[in-house]
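Novice: what follows is a predicted protein model with its sequence.
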Amino acid sequence: MAAVAPVAVAVEPQFVAGASLRSQMLAHTMRVAVKPVLDVWGRYPGPLWPAGLLDMSARILQPTRGVRKRRIRLDDCDAEWWQRGGPGVDSDGAPAGTAILYLHGGGFLTCGLNTHRILSLRIAAAADASVLSVDYRMLPRHPIADSIVDCVNGYRWLLDRGYPPDRIVVAGDSAGGFLTFATALALEGLGLAQPAALVALSPLTELDPANKLARREGAACPLIPRSVLLTLADIAGRADGPTPTVSPVDAVLAGLPPVLIQVGSTEMLYADAELMAQRLGAAGVPVTLEVWDRQVHVFQAAADILPEAARAVARIGEFVREATRASERPAAAG
């Protein structure tokens, strides 16, 4: 029987109205205290900027209770494995439950396991899942292609541990959203089965900044200045050399698993989220695009203080559980 071609679907964004006073105050604080610093870096990048200091400083952040940490080594980078509950197995001998492969943001240049530990664990808790966070290689020492290899190796680690693909969800924020899609596309090229679903928070999906800079959301963004996007594109291009990385929006997307995208309505990467959702829909991929009213870039990281962020994380948990529910296996008969 001939394969059925995917049906293109026009994606209607789901607008989540309302911005609390706390979220508005956070946006104002970022606009006056953080965005100017990022703008200076974007205009005058150089080796004197301590890119690794942010992640090092975040080591003081405490993890969620009730999970067990294991530091592991992939082929070319480190990773952290946080397992919820006991090491149970199902009737087929595979690890019980769901695993999330989490890919942190930071523009491929900064952040890491420490800065994103609380966010990744909070998402895992909402989904009642374990989580593997990958400390992938970054610019400018390594091209984005190396980052993708590291993320694929994280996926292979979960497979080797016994998790079937339909019990794995790949998730990431910002540049990690780029890697979420790029990892799934790389799996396709390697002949590996797709995960159950993808989750992308405020994802960067197009390295060329032209479309983003032309949109009104870019000017209104309280965090990311235009100079950062221009510099990032330049650094990525120089690191890639003669083989530039293909942005996810320009790839063949048919065959990817269901996708959840969350983005703020006034952030720089709204254009990327919207374009990716439309191209996924055109390729016949089930996709949900949630647009959260006036929320800052990766607002989900502030779930301890923002009611919108707490609701968004809960929604991610629901999506992950729904995506993996079909693969749940009944316990063996006694």
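Specialist: Perfect, thanks for sending it.
Novice: going by C-alpha atoms from here, please, whenever you check contacts or count neighbours.
Specialist: Noted.
Novice: now do the spatially closest residue to residue 211 that is not a sequence neighbour against residue 52, distance only.
Specialist: Spatial nearest neighbour of residue 211, chain neighbours left out: residue 271 (7.1 Å); criterion: C-alpha to C-alpha, 6 or more residues apart in numbering. Noted for residue 271: a distance of 28 Å to residue 52, by C-alpha to C-alpha, to the nearest Å.
Novice: between those two, which one's more packed in?
Specialist: Comparing residue 271 with residue 52 by other C-alpha atoms under 10 Å, the one with more neighbours is residue 271, at 27 against 12.
Novice: touching, that one and residue 209? I think so.
Specialist: No - with contact defined as C-alpha atoms under 8 Å, residue 271 does not reach residue 209; the gap is 10.0 Å.
Novice: then this one, side by side with the first:
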Amino acid sequence: MSVKGRIVTDMIRFFTAQKMLGPKIQDGTLRKNLVEAPWHCPEEYINLPIHMRQFEMELLTPKEEDCGEVILQLHGGGYIAKIRNAYRDFAVRYSRIKGYRVLSVDYRVAPEHPYPAAFQDALEAYRWLLYSGFTGDRIILAGDSAGGGLVLALAMYLRDQGMPLPQKLIMMSPWTDLTASGPSYQENYEKDPLFGNTRESMIYNGEYVGKENPKLPYISPLFGDFTGLPPMLFQVGSLEMLLSDSVVAAEKAKKAGCDVTLTVYPEMFHVFQLSMDKLAESREAWEEIRRFLRKE
């Protein structure tokens, strides 16, 4: 673990331990109420807002280098928070790997819009790409946390419906088990600097599940059938309560014959890739994504 990585981990643990601030971080209140300055698109890109009937999207397009492929990005936030600037920065980072266009989906969120709202919006975004002329083999699905779970659920649905499958799946700390029943929910309960030491967090609130069965594969894809899914990359931190969401899903995918890459980053926290170039571990994870997309 890098020195900066340890410092950041300790800082997260310090803030989540504060009586006033900690619960707001862990239950998503702070994330939901986040007010950000307007995002400034880099000069070499055009970021086009797309207004759908029930949700919004943004299409980031490079002005010059365009590889003819697109990444459909599904953001995290526990299904209760909308898109934020970090994911627009993610879009730029993805695009620069190969000249991708990146479609970021600002899907509807709970509790106002529980399942299947976010799932339906992700599916509608994928259909929009197909209608726009992209074939499945030119579409890549990428997401983190709740968005990572949506990536896997969407891929399963596309296969089940006989629709064109995407080229690849990228999942950062995906939330694949909304029953919170995996072994790491106990083993890392006191280790996780972000969600640990409480059951009053977005992991347990059930707002997205609503009245549905949390074991439904399109809610918790961990319990689904992995047969025939595209090549997939899982990245997760060893300290996460959601560690088993990736480990068990990767094991099931391998048993189903899928091409799977799972990397557990030692001593890392939930979606540490948000640190971008500030942490050595984050730089390593983004380099792994680059190799995965470029087949190196």
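Specialist: Okay, I see it. Nothing here was measured: the structure is a model prediction, and the numbers come from that model.
Novice: alignment lookup: the residue nearest to residue 211 of the first structure to the second structure.
Specialist: Aligned by TM-score structural alignment, residue 271 of the first structure pairs with residue 244 of the second structure.
Novice: which stretches of the stretch 51-200 of the first structure form helices?
Specialist: In the stretch 51-200 of the first structure, helices defined by DSSP state H, counting those that start in this stretch lie at 53-57, 117-127, 144-161, 175-190, listed in chain order.
Novice: dump these to a markdown table, plus mean neighbour count and distance to residue 73 of the first structure.
Specialist: A markdown table is the format used below for the helices of the stretch 51-200 of the first structure (neighbours: other C-alpha atoms under 10 Å; distance: least, C-alpha to C-alpha, whole Å):
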| stretch | mean neighbour count | distance to residue 73 of the first structure |
| --- | --- | --- |
| helix 53-57 | 14 | 18 |
| helix 117-127 | 23 | 17 |
| helix 144-161 | 21 | 10 |
| helix 175-190 | 23 | 19 |
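Novice: turn the ones you listed into JSON lines, including distance to residue 322 of the first structure.
Specialist: Conversion of these to JSON lines gives the following (distance: least, C-alpha to C-alpha, whole Å):
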{"stretch": "helix 53-57", "distance to residue 322 of the first structure": "33"}
{"stretch": "helix 117-127", "distance to residue 322 of the first structure": "9"}
{"stretch": "helix 144-161", "distance to residue 322 of the first structure": "20"}
{"stretch": "helix 175-190", "distance to residue 322 of the first structure": "19"}
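Novice: out of those, flag the one nearest residue 314 of the first structure.
Specialist: With C-alpha to C-alpha, the closest approach to residue 314 of the first structure among the helices of the stretch 51-200 of the first structure belongs to helix 117-127: 5.7 Å.
Novice: can you tell me what sits against that closest one?
Specialist: 61-64, 82, 100, 102, 130-131, 133, 300-301, 313-314, 316-318, 320-321 (C-alpha atoms under 8 Å, 6 or more residues apart in numbering).
Novice: can I have the buried ones of those residues as a ChimeraX selection?
Specialist: Buried residues among the contacts of helix 117-127 of the first structure (16 or more other C-alpha atoms under 10 Å), as a ChimeraX selection:
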select :63,82,100,102,130,131,133,300,301,313,314,316,317,320,321
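Novice: let me know the secondary structure of residue 233 of the second structure.
Specialist: Following DSSP: H, G, I helix; E, B strand; the rest coil, residue 233 of the second structure is assigned to strand.
Novice: pretty sure it sits against residue 264.
Specialist: No - contact criterion C-alpha under 8 Å: residue 233 of the second structure and residue 264 do not qualify, at 11.0 Å.
Novice: and those two? Which one has more around it.
Specialist: A side-by-side neighbour count of residue 233 of the second structure and residue 264, using other C-alpha under 10 Å, places residue 233 first with 22 against 16.
Novice: counterpart of that one over in the first structure?
Specialist: Checking TM-score structural alignment: residue 233 of the second structure goes with residue 260.
Novice: and that match, how far is that from residue 54 of the first structure?
Specialist: 28 Å.
Novice: mark which of the contacts of helix 117-127 of the first structure are part of strands, please.
Specialist: Among the contacts of helix 117-127 of the first structure, the members falling in strands (DSSP state E) are 82, 100, 102, 130, 131, 133.
Novice: counterpart of residue 12 of the second structure over in the first structure?
Specialist: For residue 12 of the second structure, the aligned position in the first structure is occupied by residue 30, per TM-score structural alignment.
Novice: pretty sure its match contacts residue 225?
Specialist: No - in this structure, residue 30 of the first structure is not within contact of residue 225 by C-alpha under 8 Å, at 11.3 Å.
Novice: who has more neighbours, these two?
Specialist: A direct count of neighbours by other C-alpha under 10 Å for residue 30 of the first structure and residue 225 places residue 225 higher, at 23 against 18.
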